[in-house]
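need a 3D model of the following:
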Amino acid sequence: MSLKERIAEDMKAAMRAKETARLGAIRLLMAAMKQKEVDERITLDDAGVIAIADKLIKQRRDSVSQYESAGRQDLADIEKAEIAVLAAYMPAALSDAEIEAAVAAAITQSGASSPADMGKLMAILKPQLAGRADMTAVSAKVKAALAR
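So this is what the prediction gives:
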């Protein structure tokens, strides 16, 4: 079963169980997927769905920090619940050791030696780690590795 099919089945299950919060988050994801398909005239594969879910999770995290700084914990809790639903469709996150191993392999593969080569490394790492690691953390690890 593809990820799109799993999301559609989860939406039906949430409707049957009358889980309004979960249903809302899944509908949000389905709408974003449909929008991308219509705009670009493509059919999304699992990687495309993961990219969309990752983008939505990032947006929710930004909203949580803004709501908490504004003292609106009620709205932050809603966003956190949506993050939990969306995170279920993401692949398992990589550990720091796995990320560092991927960075070391990319450095070996590309022959990068200075911070000027960071763009080359990120171009190699992004497709490998997208959805499985926070790319800002990966970027920090790349900078640290190239600074040595």
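
okay, CA-based contacts and neighbour counts for the rest of this
OK.

which one is E79 nearest to, not counting chain neighbours?
In space, and not counting its chain neighbours, E79 is closest to R60: 5.7 Å by CA to CA, 6 or more residues apart in numbering.

so the one you found makes contact with K80?
Yes: judged on CA atoms under 8 Å, R60 makes contact with K80 at a distance of 7.3 Å.

and for comparison, fold this next one:
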Amino acid sequence: MSELKTAIADAVKTAMKAGEKDRLSTLRMVSAAIKQKEVDERRSLEDADVLAILDKMVKQRRESLEQYESAGRDDLASAERAEIALIGEFLPQPLTDAEIDALIDAAIDETGAESVRDMGKVMGIIKPKAQGRADMGAVSGRVKVKLG
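Purely as a prediction, here's the structure:
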């Protein structure tokens, strides 16, 4: 069992014992998403797979948060912020801009990429290193700028 799955399962138990209903609800939602992916793929997930799921969940909540804020729904926006913070507890420390640039430069050097056509090769090297630690859409944009 991956360390992240174990940590999430332990957090569920702790939240149950402490009677933290909102926290428990979010943690159960995370556990259900992980379990669903395992059932769909018929295999036990590794930490990298769990990170991808958590990253996707945070991204979805950020999009919802923007929509709720623009609609003036502060009650729903605060709930999304709380879920983002809770899921973020299980994500690794985010990469700084300098670290992202260093990863991009190293990947470009490693692949010998010269134009935007080589972007897939570069992103293939960056993704496993930055998954869950950086917004991959933003990283992709920065790679385009460097290769463009």
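
just to revisit the earlier point, how deep is the residue nearest to E79 of structure 1 tucked in, by neighbour count?
20 (other CA atoms under 10 Å).

element containing it, please.
Assigned by DSSP states H and E, R60 of structure 1 belongs to helix 46-69.

with L44 of structure 1 instead?
Judged by DSSP H and E, L44 of structure 1 forms part of no helix or strand.

hmm, back to that, what's the average distance of the helix or strand that the helix holding R60 of structure 1 is followed by to structure 2?
Downstream of helix 46-69 of structure 1, the first helix or strand assigned by DSSP H and E is helix 73-87. By mean CA distance after the TM-score superposition for structure 1, the fitted helix 73-87 of structure 1 averages 0.5 Å away from its aligned residues in structure 2.

what is helix 73-87 of structure 1 packed up against?
Applying 3 or more CA pairs under 8 Å, 6 or more residues apart in numbering; DSSP states H and E, we find helix 73-87 of structure 1 packed against helix 20-40, helix 46-69.

so which bits of the last one are buried?
Translated: helix 46-69 of structure 1. 48-50, 52-54, 56-57, 60-61, 63-64, 67 (16 or more other CA atoms under 10 Å).

show me what contacts the residue with the largest distance to the centre of structure 2?
The centre of structure 2 is farthest from one residue, E114, which by CA atoms, centre = their mean lies 28.8 Å away. Residues counted as contacts of E114 of structure 2 (CA atoms under 8 Å, 6 or more residues apart in numbering) are 108, 147.

what's the answer for S65 of structure 1, then?
A76.

how much space between it and A102 of structure 1?
Relative to A102 of structure 1, S65 of structure 1 is positioned 30 Å away (CA to CA, to the nearest Å).

same question, A76 of structure 1
34 Å.

which of these two has more neighbours?
A76 (22 against 18).

not counting sequence-adjacent ones, nearest residue to that one?
V64 (4.7 Å).

and the one you found, what's its match in structure 2?
In structure 2, V64 of structure 1 lines up with L65, judged by TM-score structural alignment.

so who does the residue nearest to E79 of structure 1 touch?
79-80, 82-83.

which among these gets closest to I26 of structure 1?
Nearest to I26 of structure 1 out of those is E82 (CA to CA; 8.5 Å).
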